[in-house]
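In: what shape does this take:
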Amino acid sequence: MNNIRNWLMGILAGLATVFLTVGGVRYVMAGGEPGEVEKAKQAFKSAGIGYGLAALAPLVVTILRGIVGV
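Out: Below you'll find the model as predicted:
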């Protein structure tokens, strides 16, 4: 179960970092265009959600342990 938690945290943090990078690049390349700035903000929000889920991964694994009975 610890391996599952570690993999889950790693994957979620990795994806969140990708979204953060994409958002940053979009924001820099937007040139003030409102549509592109909004897409960048959405990528930043997605990154925040991803980091939040990565932080909650140990809790999810604990809940799964309780359900499965391990």
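
In: going forward, measure contacts between C-alpha atoms and count neighbours the same way
Out: Will do.

In: the residue positioned nearest the centre of the chain in helix, strand or coil?
Out: Centrality entry for the chain: nearest residue to the mean C-alpha point is Gly50, 1.6 Å, by C-alpha atoms, centre = their mean. Three-state assignment for Gly50 (DSSP: H, G, I helix; E, B strand; the rest coil): helix.

In: could you also give me the structure for this next sequence, so I can compare it with the first?
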Amino acid sequence: MTCNVGNLDRLVRLVVGTGFFLLPFASDWVVWTNDIAKYAVAAIGAALALTSALRTCPLYRFVGLNTCRM
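Out: Sure thing, here's the model as predicted:
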């Protein structure tokens, strides 16, 4: 796998992903009573954190974007 996620992009993905992953379980908003919404947002957060850790994003590859310095 080639790197296509740069350092700033990784940091943003990690922060937003961690927030999305923890938010449904840490807050008591009415929206989180729906289990589908709760786990969907947590899954999106996990995917963002995973792409940050692996330094590769399948969506970026599909679209042809690359924020990683060569």
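
In: superposed, what's their TM-score?
Out: Scored by TM-score structural alignment, normalised by the length of structure 1, the superposition of the two chains gives a TM-score of 0.57; 56 aligned residues with a C-alpha RMSD of 3.2 Å.

In: let me see the ranges of the helices in structure 2.
Out: Residue ranges of the helices in structure 2, as given by DSSP state H, are 7-26, 35-54, 58-63.

In: contacts only, for Val22 of structure 1.
Out: Residues near Val22 of structure 1 by C-alpha atoms under 8 Å, 6 or more residues apart in numbering: Ala40, Ala43.

In: check the gap between it and Ala54 of structure 1 for me.
Out: Per C-alpha to C-alpha, to the nearest Å, Val22 of structure 1 is found 19 Å from Ala54 of structure 1.

In: so who does the equivalent of the residue nearest to the centre of structure 1 over in structure 2 touch?
Out: Residue pairing (TM-score structural alignment): Gly50 of structure 1 is matched to Leu48 of structure 2. Contact analysis of Leu48 of structure 2 by C-alpha under 8 Å, 6+ apart lists Arg13, Leu14, Val16, Gly17.
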